[in-house]
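1. curious how this folds, go ahead:
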Amino acid sequence: MESRVGIRELRQNASSIVRRAAAGEVLDITDRGRAVARMGPLPTGGNHARMVAEGRVSPARGDLLGHQPLPAPPGRPLGAEALAALRIDER
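-> Down below sits the predicted model:
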């Protein structure tokens, strides 16, 4: 459900309007009849869920374990080999 709320009404009834938004209602805040802001519930699930809801990222598709690891570039060690070499130096 989407509603419009004027700035004056928001000032006079802020608590009840915030409760409506927290309950799931999306409210367009208007200034002289023109929408200037939107108030609604926060997405649950943290930053990733928020960015999905905003359309900034898309959820992963497929199975990560179905992909084969990329080969190391010629002349460069694999990550595990480089880490093992660093650990030898620590001892």
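
2. when you work out contacts or count neighbours from here on, use the C-alpha atoms and nothing else.
-> Fine.

3. which stretch of helix or strand covers Arg38?
-> According to DSSP states H and E, Arg38 maps onto strand 34-39.

4. list the buried residues of that strand.
-> Across strand 34-39, burial judged by 16 or more other C-alpha atoms under 10 Å covers Met39.

5. same question, stretch 3-12
-> So for stretch 3-12, counting by 16+ other C-alpha under 10 Å, buried means Val5, Gly6, Ile7.

6. compute the first-to-last residue distance for that stretch.
-> End-to-end span of stretch 3-12 (C-alpha to C-alpha, to the nearest Å): 17 Å.

7. what about Ser15, neighbour count?
-> Ser15: 10 surrounding residues under other C-alpha atoms under 10 Å.

8. by contact count, what packs against the helix or strand it falls within?
-> According to DSSP H and E, Ser15 maps onto helix 14-22. Contacting helix 14-22 under the criterion 3 or more C-alpha pairs under 8 Å, 6 or more residues apart in numbering; DSSP states H and E is no other helix or strand.

9. this one as well, want them side by side:
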Amino acid sequence: MSAIDRLAATIEARKGADPETSWTAKLLSKGPEKCAEKFGEEAVEAIIEAVKGDREKLISEAADSLYHLLVMLAARDVTLSDVEAELDRREGRSGIEEKASRK
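-> As a prediction, the model looks like this:
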């Protein structure tokens, strides 16, 4: 099991936890919109570090972004497996072809 799989499982397990003792439960208790907002904030921070070129800070912000992405997905009952299935579906297709198929 990868670190991302373990993280997704931990987030899923925290759904019913006490928001006073779990940061993940606290985020989830605020609703999907707040989870999406937090993901957006972390994604912007990762973008800033990518532009600045600080490798270590980018790694840290990317980890924060992945965590908040998984929390946002969990808030809408979308699993990592759901996202992996979509990636599997797209595998082997040109990105240009895949984008054109969405219209």
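
10. any idea what the TM-score is?
-> The TM-score (TM-score structural alignment, normalised by the length of the first structure) is 0.26; 40 aligned residues with a C-alpha RMSD of 3.8 Å.

11. which helices and strands sit right next to the strand holding Arg38 of the first structure?
-> If contacts are counted by 3+ C-alpha pairs under 8 Å, 6+ apart, strand 34-39 of the first structure sits against strand 26-31.

12. buried residues in the strand it packs on, which are they?
-> Residues Val26, Leu27, Asp28, Ile29, Thr30 are the ones in strand 26-31 of the first structure that count as buried (16+ other C-alpha under 10 Å).

13. relative to Glu37 of the second structure, how far out is Ala43 of the second structure?
-> Look at Ala43 of the second structure and Glu37 of the second structure: by C-alpha to C-alpha, they are 10 Å apart.

14. those two: which is more packed in?
-> Set Ala43 of the second structure next to Glu37 and count neighbours by other C-alpha under 10 Å: Ala43 wins out with 20 against 13.

15. what's the nearest residue to that one if we skip its chain neighbours?
-> Sequence neighbours aside, Ser65 is the residue nearest to Ala43 of the second structure in space, at 5.5 Å (criterion: C-alpha to C-alpha, 6 or more residues apart in numbering).

16. just give the number of residues close to that neighbour.
-> Using other C-alpha under 10 Å, Ser65 of the second structure has 21 neighbouring residues.

17. work out for me the element it sits within.
-> Ser65 of the second structure belongs to helix 55-75, assigned by DSSP H and E.

18. next helix or strand past that helix?
-> By DSSP H and E, the next helix or strand past helix 55-75 of the second structure is helix 80-90.

19. beyond that next one, next helix or strand please.
-> Sequence order places helix 95-101 as the next helix or strand after helix 80-90 of the second structure, per DSSP H and E.

20. what sits up against that next one?
-> Applying C-alpha atoms under 8 Å, 6 or more residues apart in numbering, the contact partners of helix 95-101 of the second structure are Arg90.
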